[in-house]
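Asks: predicted model and sequence follow; I will ask about them next.
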Amino acid sequence: MNETIKNILSHRSIRRFKDEPIGQDTVETLIQCAQAASTSSYQQVYSIIGIEEQSIKDKLAELAGNQTYVAQNGYFFVFCLDYHRHELMAQIAGKNVDDTISSKEGFMVGMIDVALAAQNVAVAAESLGLGIVYIGGIRNNLPEVSELLRCPDHVVPLFGMAVGYPDAAPGLKPRLPQTAVFHKNQYAEDEKALPILKEFELQTAEYYRERTGGTRDEGWATQMARVMSQPKRTYMKEFIESKGLDRQ
């Protein structure tokens, strides 16, 4: 097993960082790694906003649900789906790309491009001894986040990433068994999947029991059912369409 694989398999979310900034050279290297990610048809439908002003970090932390590690880290990135740049490109080329930008496929291409770029940053950061945590909480208040970051139409902040030198060493959280997520040739039938999920429920309940000293023993299925029983951020469709995206 090489070092790259070891680093990937050692991933854990870090929510407490040392009060130590990340050097600009490192930031630029991480962005370079983001840009090396695969991108659909060379479209590169993303932008990354580096948050260096503490006042903006503080406001983002508030908008994300008062998550302290959004404000207290070595560096904070916001990953955005970005078709505004393609509008400028179309002006240069003398073409109209509005139908593609506003299509469902276009929206999916953008989200996939953003995720691929971000994961390259995560892997690269961890290879340098840094820790990371993704921040989906910025979608709690996207209109306010978008205004704070001055995002034009066709630009949507999808998530943040706090990066820094770890000041915590949390244990590895169990993942679903490979047999639950890897299907060969065809999607597995439910009678094969259910026993695997039931066993994982017991495993994760024990994980939380040990991690919390018995104060929590909620297994994965119980936890996910509780979290997903009420939909979140139901304003999202309207907001995305207001940005000129996902209309077709």
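Replies: Alright, I've got the coordinates. Just so it is clear, the structure is predicted and the values come from calculations on it, not from any experiment.

Asks: C-alpha from now on. contacts and neighbour counts both.
Replies: Fine.

Asks: which residues in this protein form strands?
Replies: 46-51, 75-82, 131-135, 155-164 (DSSP state E).

Asks: redo those strands as CSV? Include mean neighbour count and distance to residue 114.
Replies: Below are the strands of the chain laid out as CSV (neighbours: other CA atoms under 10 Å; distance: least, CA to CA, whole Å):
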stretch, mean neighbour count, distance to residue 114
strand 46-51, 19, 5
strand 75-82, 24, 6
strand 131-135, 23, 13
strand 155-164, 25, 8
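
Asks: tell me which of those strands lies nearest to residue 10.
Replies: In terms of CA to CA, the element of those nearest to residue 10 is strand 131-135, at 10.8 Å.

Asks: and the angle for the closest one with strand 155-164?
Replies: If you take axes from the mean of the first three to the mean of the last three CA atoms, to 10 degrees, strand 131-135 sits at 150 degrees to strand 155-164.

Asks: for this structure, what's the longest helix?
Replies: When the chain is parsed with DSSP state H, its longest helix is helix 104-127.

Asks: list the buried residues of that one.
Replies: Within helix 104-127, the residues that count as buried by 16 or more other CA atoms under 10 Å are 106-107, 109-118, 120-126.

Asks: make CSV out of the strands of the chain and add distance to residue 141.
Replies: Output for those, formatted as CSV (distance: least, CA to CA, whole Å):
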stretch, distance to residue 141
strand 46-51, 17
strand 75-82, 14
strand 131-135, 13
strand 155-164, 10
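
Asks: A further structure is provided below for comparison with the first:
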Amino acid sequence: MNTTIEQILNHRSIRQFKDKKLSSEQIETIISAGQAASTSSYYQAYSIIGITDPEKKQALKEVSGQQYVENNGHLFVFCADLQRIYQSQPDEIQSAMRTNLQSTEFFMMSVIDATLAAQNCALASESMGLGICYLGSLRNDIQQVNDLLELPYYVTPLFGLAVGVPKEDTDKKPRLPFQSIYHENVYVNNQEAVEAFDETTKEYYQLRGSNTREDTWSSQIGRKLKTPMRMDVASFIQSKNLNKH
């Protein structure tokens, strides 16, 4: 196994960071790694916003409810961005291209572009000895995040990425078994693999270094999803002239 695969397999989320800001060189390296990711048809349909304003960080922490949104080495917010494509064209082309830009296909494409870039950023950060944590919790109030970042039409915030020097050495969470994730030729509903994974996660939660509890993967997922969450996201996305058809 080579060192790249070892690094990938050793990933864990870091939620406590030392009080040390990333240097401009580190930030530029991380962003450059993100830009090296594959991108659909060369659209590069994403933007990354670095949050350095303490007041904005505080406001984003309030949206998220998570302290590490504010206390980290650097906070990146990844956005699906079709505005740059739109603005690059003369008026007559802009009018013709709106049908495409407002489609579900182009929204999915921009989300995928942003996500591929983000994972490259995460891997680059970890290769530099930094820790990372993805922040889907910024969508707890997606409109407020949008307003804080002053995002125009065709641009929408997706998630954050907190990066910094780790202050803790966290346990590595187990993942679903290979047989549950990988299917050959057709989809197979392998409930036995999920049941076996519940036993694995039950042991993990009992034995991990902190916050031990009686729990399983399926129980945890059930608790999270029995109450509707972030039901405002669909209407917000459409208000940005995205995912309309």
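Replies: Nice, I can see it. Computed from a predicted model, the values in this text were never measured in an experiment.

Asks: that older thread, and the longest helix of the first structure, which stretch of the second structure?
Replies: Alignment of helix 104-127 of the first structure against the second structure: residues 104-127, by TM-score structural alignment.

Asks: state the distance from residue 117 of the second structure to residue 220 of the second structure.
Replies: Noted for residue 117 of the second structure: a distance of 29 Å to residue 220 of the second structure, by CA to CA, to the nearest Å.

Asks: let me fix that: residue 197 of the second structure
Replies: As judged by CA to CA, residue 197 of the second structure and residue 220 of the second structure stand 12 Å apart.

Asks: show me which of those two is the more surrounded one.
Replies: Using other CA atoms under 10 Å, the more surrounded residue of residue 197 of the second structure and residue 220 is residue 197, with 20 against 10.

Asks: quick one: the aligned partner of that one in the first structure from residue 246 of the first structure, how far?
Replies: Counting by TM-score structural alignment, residue 197 of the second structure corresponds to residue 200 in the first structure. The gap separating residue 200 of the first structure from residue 246 of the first structure is 36 Å, by CA to CA.

Asks: likewise for residue 183 of the first structure?
Replies: 30 Å.

Asks: settle it for me: which of these two has more neighbours?
Replies: Between residue 183 of the first structure and residue 246, counting by other CA under 10 Å, residue 246 is the more crowded of the two (21 against 11).

Asks: helices of the first structure, start to end?
Replies: Remark: helices assigned in the first structure by DSSP H are 3-9, 24-35, 54-63, 68-71, 84-93, 98-101, 104-127, 142-148, 178-181, 190-211, 220-228, 236-242.

Asks: for residue 163 of the first structure, find the nearest of the ones you listed.
Replies: Nearest to residue 163 of the first structure among these is helix 104-127; the distance by CA to CA comes to 7.6 Å.

Asks: what's the mean gap between that closest one and the aligned bit of the second structure?
Replies: With mean CA distance after the TM-score superposition for the first structure, helix 104-127 of the first structure departs from the second structure by a mean of 0.5 Å once superposed.

Asks: which helices and strands does that helix pack with?
Replies: Secondary structure elements in contact with helix 104-127 of the first structure, counted by 3 or more CA pairs under 8 Å, 6 or more residues apart in numbering; DSSP states H and E, are helix 3-9, helix 24-35, strand 46-51, strand 75-82, strand 131-135.

Asks: the same query, at a cut-off of 10 Å, please.
Replies: Applying 3 or more CA pairs under 10 Å, 6 or more residues apart in numbering; DSSP states H and E, we find helix 104-127 of the first structure packed against helix 3-9, helix 24-35, strand 46-51, strand 75-82, helix 98-101, strand 131-135, strand 155-164.

Asks: ok, which of those comes nearest residue 144 of the first structure?
Replies: Ranking those by proximity to residue 144 of the first structure (CA to CA) places strand 155-164 first, at 10.7 Å.

Asks: how far does that closest one sit from the chain's center?
Replies: In terms of CA atoms, centre = their mean, to the nearest Å, the centre of strand 155-164 of the first structure is found 7 Å from the chain centre.

Asks: where in the second structure does it align, residue-wise?
Replies: Mapping strand 155-164 of the first structure onto the second structure (TM-score structural alignment) gives residues 155-164.

Asks: give me the mean distance between that stretch and the first structure.
Replies: Looks like 0.3 Å for stretch 155-164 of the second structure (mean CA distance after the TM-score superposition for the first structure).

Asks: burial count for residue 19 of the first structure?
Replies: 13.

Asks: give me the aligned partner of it over in the second structure.
Replies: Mapped onto the second structure by TM-score structural alignment, residue 19 of the first structure lines up with residue 19.

Asks: contacts only, for its match.
Replies: Neighbouring residues of residue 19 of the second structure by CA atoms under 10 Å, 6 or more residues apart in numbering: 71, 72, 73, 164, 165, 166, 167.

Asks: how about residue 111 of the second structure: what's its closest non-neighbour residue?
Replies: Nearest residue to residue 111 of the second structure, sequence neighbours excluded (CA to CA, 6 or more residues apart in numbering): residue 80, at 5.4 Å.

Asks: which ones are touching the one you found?
Replies: Residues in contact with residue 80 of the second structure (CA under 10 Å, 6+ apart) are 44-48, 106-115, 154-159, 242.

Asks: what do you get if the cut-off is 7 Å, keeping everything else the same?
Replies: Residues near residue 80 of the second structure by CA atoms under 7 Å, 6 or more residues apart in numbering: 45, 46, 47, 110, 111, 114, 155, 156, 157, 158.

Asks: do you know how far it is from residue 188 of the second structure?
Replies: 32 Å.

Asks: ok, residue 88 of the second structure next?
Replies: 45 Å.

Asks: same deal with residue 142 of the second structure?
Replies: The spacing between residue 142 of the second structure and residue 188 of the second structure, counted by CA to CA, is 35 Å.

Asks: the contacts of residue 19 of the second structure into CSV, with extra columns for distance to residue 30 of the second structure?
Replies: Shown next, in CSV, are the contacts of residue 19 of the second structure (distance: CA to CA, whole Å):
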residue, distance to residue 30 of the second structure
71, 19
72, 15
73, 13
164, 12
165, 14
166, 17
167, 20
